[in-house]
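Q: pasted the sequence and its predicted model underneath.
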Amino acid sequence: MLRFLIAVIRRDILLAARRRGDWLTAQFFFVMVVSLFPLGIGPEPSMLRSIGPGVVWVAALLATLLSLGRLYAEDHRDGTLEQLMLTPYPHALLGLGKAIAHWIINGIPLLLIAPVLGIQFNLPADALAILVLSLAIGTPILSLLGSIGAALTLGLRGGGALVTLLILPLYVPALIFGAGAVEGAMSGTGSEAHLSLLGAFLLMSLLIAPWVSALALRVSVE
């Protein structure tokens, strides 16, 4: 089962490396959305510092949503998904592998870009560190929950809009805890509580999301 999981992750990463434009679109979107806020609001340091964590987190959330449409679509179109589901391994492993690959392809670049973009909002060094840590815990949640929406809307017309309607409410706790951790670090109240809740949300998503994605895949493929 472990070899099957690694094979799914490796395959998606290799395909993404051959189609760089697909995943680079989400990264450019993330950079553009975050960079536009300082230009529109103005150079007031205190204002930028107060909205910075929320802006970065919202942009990361939207960039993840933008990339979810390709999670299963290409494999479904060429018949690969049906072949993968015929293997003797649990379908939850397929959903987990797809979500991990999605996070590696889309989530890790966000972690690398976020500190540079956070400087635009005059965030101090300790707040930047908490921002990266909160994104490191929170972006896997976005990929895991997003895999459920991508599986439920597989093959449907207008699936991108449906994914947004289905999954966006589930993203709200991650957004609140992630941005709250950075704000707590800046205000001096501490970020441990928010990070702990974010970690618990990640653990719950890791245990539940692959199985729900597997059920949704069965329904969509059949």
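A: On my side now, so go ahead.
Q: can we go C-alpha only for contacts and neighbour counts from here?
A: Fine.
Q: now residue 12. Nearest residue, chain neighbours left out?
A: Excluding its sequence neighbours, the residue lying closest to residue 12 (C-alpha to C-alpha, 6 or more residues apart in numbering) is residue 101, at 6.2 Å.
Q: wait, what's in contact with the one you found?
A: Contacts here follow C-alpha atoms under 8 Å, 6 or more residues apart in numbering; on that basis residue 101 touches 8, 9, 10, 12, 13.
Q: nearest to residue 82 among these?
A: Of all the contacts of residue 101, residue 82 sits closest to residue 8, with 13.5 Å by C-alpha to C-alpha.
Q: secondary structure class for residue 156?
A: Following DSSP: H, G, I helix; E, B strand; the rest coil, the label given to residue 156 is coil.
Q: check it against this one:
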Amino acid sequence: MIALLLRDLRLAVRAGGGFGLGLAFFLIVVVLVPFGVGPETALLSGIAPGILWVAALLAALLSLDRIFALDYEDGSLALLSTAPLPLEGVGLIKALAHWITTGLPLTIAAPALGFLLSLAQEAYTYLLLSLLIGTPALSMIGTFGAALTVGLRRGGLLLSLLVLPLYIPTLIFGAEAVRRGADGLDPTGALLLLTALTAGSFAILPFATAAVLRINLR
């Protein structure tokens, strides 16, 4: 499993779909928002939690189609299906590699970008915490979506259409946790629901991913 994880991390960086692309998109979205809505600090502070979470979500989408595509094209995915490691484990490792190269860098960079949107000082802790809890769910859900579209030509648009509705609960609770923290309210409920979503996705979706891969590899 560790060897597969290290291999996927190297491929993600070499293929140009790693953290650099996601971070660049994240930065562009956050920088463009003040130009679109105006420089008013009060307005930016109010919409900052939602903007940061939407930007992180869209940045995570950029590299989803690469999760299984390279392995499918060179035949590695077929070999992995016959390896001692079950496909459930393969899907889990793929999601973990995607989070390390995409979700984790976005989480680390978010506070600096929150400063550009005049995010309330009280919200920074909850921004980091919500992204740290919620972005793994984005990667696991995206891995399931990538398995559904593996082998399809130009499946990137279809993948986005399939995955985006599944991302909505994570987006809602993640942004709500940051918003409540910024307003001085207790964000515990939103964080607990976000944790439940992430735990549920990692408990269920590896099996769904493996089932879909077995169908597509027949």
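A: It's in. For clarity, every value in this text was computed on a predicted model and none was experimentally measured.
Q: what would you report as the TM-score here?
A: With the length set by TM-score structural alignment, normalised by the length of the second structure, the two chains reach a TM-score of 0.96; 217 aligned residues with a C-alpha RMSD of 1.1 Å.
Q: related to what we said a few turns ago, how close does the residue nearest to residue 12 of the first structure get to residue 16 of the first structure?
A: Noted for residue 101 of the first structure: a distance of 9 Å to residue 16 of the first structure, by C-alpha to C-alpha, to the nearest Å.
Q: cool, residue 39 of the first structure as well?
A: Taken as C-alpha to C-alpha, the span from residue 39 of the first structure to residue 16 of the first structure is 32 Å.
Q: higher neighbour count, those two?
A: residue 16 (18 against 10; other C-alpha atoms under 10 Å).
Q: aligned to that one, what sits in the second structure?
A: Counting by TM-score structural alignment, residue 16 of the first structure lines up with residue 12 in the second structure.
Q: so which strand or helix has that match?
A: Per DSSP states H and E: residue 12 of the second structure is located in helix 2-14.
Q: who are the packing partners of that helix?
A: If contacts are counted by 3 or more C-alpha pairs under 8 Å, 6 or more residues apart in numbering; DSSP states H and E, helix 2-14 of the second structure sits against helix 87-98.
Q: matching residues in the first structure for the helix it packs on?
A: Using TM-score structural alignment, helix 87-98 of the second structure lines up with residues 91-102 of the first structure.
Q: that stretch vs the second structure - mean distance after superposition?
A: Overlaying the second structure shows stretch 91-102 of the first structure at a mean distance of 0.3 Å from the equivalent residues (mean C-alpha distance after the TM-score superposition for the first structure).
Q: top helix in the second structure by residue count?
A: helix 188-216 (DSSP state H).
Q: helices of the first structure, start to end?
A: Along the first structure, counting by DSSP H, helices occupy 2-18, 20-41, 45-67, 73-78, 80-85, 91-102, 108-119, 125-152, 159-187, 192-221.
Q: tally of neighbours for whichever residue in the second structure pairs up with residue 186 of the first structure?
A: For residue 186 of the first structure, the aligned position in the second structure is residue 182, judged by TM-score structural alignment. Residues within reach of residue 182 of the second structure, counting by other C-alpha under 10 Å, total 24.
Q: what sits closest to residue 182 of the second structure if chain neighbours are left out?
A: residue 123 (4.4 Å).
Q: before we move on, the earlier item: between the longest helix of the second structure and helix 66-74, how big is the angle?
A: Per axes from the mean of the first three to the mean of the last three C-alpha atoms, to 10 degrees, the angle that helix 188-216 of the second structure makes with helix 66-74 is 10 degrees.
Q: which positions within helix 188-216 of the second structure qualify as buried?
A: Judged by neighbour count (16 or more other C-alpha atoms under 10 Å), helix 188-216 of the second structure contains these buried residues: 190-191, 193-198, 201-202, 205-213.
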